[in-house]
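> heads up, no residue letters with this:
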């Protein structure tokens, strides 16, 4: 079945001067404009397309992939504001409308905004909204901790950065765990650090748990070997210095060097860490 706002593999029915007509099932015949036609095709063959509505609300196909599918969030640029709403560039020939009622603040041409793309059930049209909170899932999250997820930062609080998780829920990256500049709308890989009893989700940019510490142990050991057995970094170093060197929090660093110390592989000195020689 072919649906507006989704990709579908459709059969080519015939060619006309302005493009190919595809079998859209219940949607009828759908035009793939000539400028969108694949290099190789044949009548009866199939083509993978994304379906949306043209300026006259007719189903139309494209080989392109929009910057965000319905149900997803993305940072998009406003290209025009008219008397019906703002229009953002989402990577397709027809710009995507953000109705005035869906604008948390009035949008300005040339600026970027984080939007949620959705399919309007009443009109059957694809549109976007900057009212993000209404589209974030409030049901209990499916994660328990440790899972890798995609993150989109979208706001800052005194505690840290709010981020959209896998285009569904919202969580928090604590400021004291972030040692890099985060831009609203950028796509990041992160991890679920914890899901609290009240459903709030703590996030981290580093793999949590034993796997993270184990990987860091190997990294520190290799770096010590490369440096001749001594590295002037220790648990007395600042969190920023540790992150600049290793890209991790000070807590994780202390866990890793503590594990190496217990294994008898290093000694921790006041101004650094040192490999234990075999004869020691």
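Here it is on my side, so go on. It should be emphasised that the depicted structure is a prediction, and the values quoted were computed from it without experimental measurement.

> can we go C-alpha only for contacts and neighbour counts from here?
Will do.

> let me see the ranges of the helices in this protein.
209-226, 239-246, 250-262 (DSSP state H).

> identify each buried residue in the second one, please.
It stands for helix 239-246. 239-243 (16 or more other CA atoms under 10 Å).

> cool, stretch 125-139 as well?
125-132, 135.

> right, and the pair among these with maximum separation?
125 and 132 (18.7 Å; CA to CA).

> what separation do you get for residue 112 and residue 53?
Computed as CA to CA, to the nearest Å, the residue 112 to residue 53 distance reads 23 Å.

> please apply the same query to residue 107.
23 Å.

> also residue 227?
Relative to residue 53, and taking CA to CA, residue 227 is found at 61 Å.

> more neighbours: the two, which one.
Ranked by neighbour count (other CA atoms under 10 Å), residue 227 and residue 53 place residue 53 first, with 16 against 12.

> quick one: that one and residue 125 touch, right?
Yes. The criterion here is CA atoms under 8 Å, and residue 53 meets it with residue 125 at 6.7 Å.

> which residues are common contacts for these two?
residue 4 (CA atoms under 8 Å, 6 or more residues apart in numbering).

> go ahead and confirm residue 66 touches residue 90.
Yes. With contact defined as CA under 8 Å, residue 66 reaches residue 90; the gap is 5.5 Å.

> comparing those two, which residue is more hemmed in?
Counting neighbours by other CA under 10 Å for residue 66 and for residue 90 shows that residue 90 has the greater number, 21 against 15.

> give the contact list for the more buried one.
Residues in contact with residue 90 (CA under 8 Å, 6+ apart) are 66-68, 76, 96.

> now swap in residue 131 and tell me
Applying CA under 8 Å, 6+ apart, the residues contacting residue 131 are 102-104, 115-116.

> what's the answer for residue 162, then?
Taking CA under 8 Å, 6+ apart, one finds 153-156, 170-173 in contact with residue 162.

> got another, please set it beside the one above:
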């Protein structure tokens, strides 16, 4: 049986000038156009294909892989808006994915925006569509995360408290405004951390780890960047939060803590502007040297 919006292993029935036809079960014979037929395909062979509807609403097969299939969340780019139908998204196939206006939960995105969506099979039309109404599609299983754990996030939308974000592709969490230490936008994919897990799968998020856990890896990253740049960088505790986040993936507060730790360890010096590696063979100002009293 061929499932719309998913990968299927279907048997090759016969060949035509337009492509090969596959056994689609209740969907009948499904065309795999010639340009997608793998070299060396034979009759009765089982092929893994993705099944969807083309621009003429026909069930069709492809060996291309979309950016998301039915049952998955994804951050997709808006490529067009139809005033009656909805928003069209690029999901990696010739026919764009429709996000109907009825499936929008809040604002109306514009071309060039990215949006977090869930891909589903619409029961009324039997078509693959996207939705931003997530609640019934999130996992009901307990969120087995631990405080401080690093997790992949996709920003869903802004709320009066901060930002909702999809955690690990299964649960929704809240990134409080005070912990949003970088500019964020819907559809943005970013790494974050678990700040707390409350009863009812309520998850608090942060863009930074806490305490030593966030400083130690960052100090290593700064040293690596310094070495790669020849020993000097134009970043210090006066640099912009956006620039720090882009290069080091950390907040300005975490970056300043890491610089302080490296300075106390005499591994860097401030050049104002910027920082530089300290040459361990040279004495630092104030160090005692032989012959001094």
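Received it, and whenever you're ready, just let me know what you need. Model, not experiment: these values are computed from the prediction.

> possible to save the helices of structure 1 as CSV with distance to residue 193 of structure 1?
What follows is the helices of structure 1, written out as CSV (distance: least, CA to CA, whole Å):
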stretch, distance to residue 193 of structure 1
helix 209-226, 9
helix 239-246, 18
helix 250-262, 13
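
> can you tell me the closest non-neighbouring residue to residue 140 of structure 1?
residue 199 (6.0 Å; CA to CA, 6 or more residues apart in numbering).

> returning to that earlier point: which one of the contacts of residue 131 of structure 1 is nearest to residue 160 of structure 1?
residue 115 (20.9 Å).

> what number of residues lie near that closest one?
25.

> residue 58 of structure 1 versus that one, what's the distance?
From residue 115 of structure 1 across to residue 58 of structure 1, the span is 24 Å (CA to CA).

> need the nearest residue in space to the residue most central in space within structure 2, chain neighbours excluded.
Central residue of structure 2 (CA atoms, centre = their mean): residue 189, 3.2 Å from the mean position. The shortest distance from residue 189 of structure 2 to any non-neighbouring residue, by CA to CA, 6+ apart, is to residue 154 (4.5 Å).

> residue contacts, the one you found?
With CA under 8 Å, 6+ apart, residue 154 of structure 2 has these contacts: 75, 116, 165-167, 186-190.

> ok, and the most crowded of these?
Going by other CA under 10 Å, residue 165 tops the contacts of residue 154 of structure 2 with 29 neighbours.

> hmm, that residue is touching residue 153, no?
Yes. In this structure, residue 165 of structure 2 is within contact of residue 153 by CA under 8 Å, at 6.0 Å.

> list the residues that contact both of the two?
With CA under 8 Å, 6+ apart, residue 165 of structure 2 and residue 153 have no common neighbours.

> and residue 74 of structure 2, how many residues sit next to it?
21.

> what does residue 155 of structure 2 give?
Residues near residue 155 of structure 2, counting by other CA under 10 Å: 25.

> how about the contacts made by it?
Per CA under 8 Å, 6+ apart, neighbours of residue 155 of structure 2: 116, 163-166, 184-190.

> how does it look with 6 Å?
For residue 155 of structure 2, the contact set (CA atoms under 6 Å, 6 or more residues apart in numbering) comprises 165, 186-188.

> hmm, which of those are common to structure 1?
Checking the contacts of residue 155 of structure 2 against structure 1 (both residues aligned by TM-score structural alignment, their matches' CA atoms under 6 Å), the contacts still present are 165, 186-187.

> can you list those in a markdown table and add distance to residue 220 of structure 2?
Listed next are these as a markdown table, based on distance: CA to CA, whole Å:
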| residue | distance to residue 220 of structure 2 |
| --- | --- |
| 165 | 28 |
| 186 | 31 |
| 187 | 30 |
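
> out of those residues, which comes closest to residue 18 of structure 2?
Nearest to residue 18 of structure 2 among those, with distances taken as CA to CA, is residue 187, at 38.0 Å.

> please report how far the closest one lies from residue 114 of structure 2.
Distance from residue 187 of structure 2 to residue 114 of structure 2, by CA to CA: 5 Å.

> quick one: closest of the helices of structure 1 to residue 85 of structure 1.
Using CA to CA, the helices of structure 1 put helix 239-246 closest to residue 85 of structure 1, at 43.9 Å.

> list the contacts of that closest one.
residue 250.

> mind redoing it with 8 Å?
Against helix 239-246 of structure 1 from outside (CA under 8 Å, 6+ apart): 179, 233, 248-250, 253.

> just stretch 25-38 of structure 1 next, same as before
1-3, 17-24, 59-63.

> then stretch 173-192 of structure 1?
74-75, 113-114, 143-155, 159-163, 201-208, 240, 243-244, 247, 249.

> again with stretch 262-276 of structure 2
For stretch 262-276 of structure 2, using CA under 8 Å, 6+ apart, the contacting residues are 219, 226, 231-236, 259, 277-278, 280.

> go through that stretch and flag the buried ones.
So stretch 262-276 of structure 2, judged by 16+ other CA under 10 Å, has buried residues 262-263, 267-270, 275-276.

> so what's the residue count around residue 251 of structure 1?
Residue 251 of structure 1: 12 neighbours (other CA under 10 Å).

> could you report the neighbour count for residue 224 of structure 1?
Neighbours of residue 224 of structure 1 (other CA under 10 Å): 18.

> ok, so of the contacts of residue 154 of structure 2, who is nearest residue 41 of structure 2?
Checking the contacts of residue 154 of structure 2 one by one against residue 41 of structure 2 (CA to CA), the nearest turns out to be residue 75, at 34.0 Å.

> now the residue nearest to the closest one when sequence neighbours are not counted, what's its secondary structure?
Spatial nearest neighbour of residue 75 of structure 2, excluding adjacent residues (CA to CA, 6+ apart): residue 116 at 4.4 Å. Under DSSP: H, G, I helix; E, B strand; the rest coil, the three-state class of residue 116 of structure 2 is strand.

> check contacts around residue 116 of structure 2.
73-76, 132, 154-156, 186-187.

> if we go to 7 Å?
73-76, 132, 154, 156, 186-187 (CA atoms under 7 Å, 6 or more residues apart in numbering).

> TSV for the residues you listed, including distance to residue 30 of structure 2?
Compiled in TSV, the contacts of residue 116 of structure 2 are given as follows (distance: CA to CA, whole Å):
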residue	distance to residue 30 of structure 2
73	27
74	27
75	29
76	27
132	30
154	35
156	36
186	37
187	34
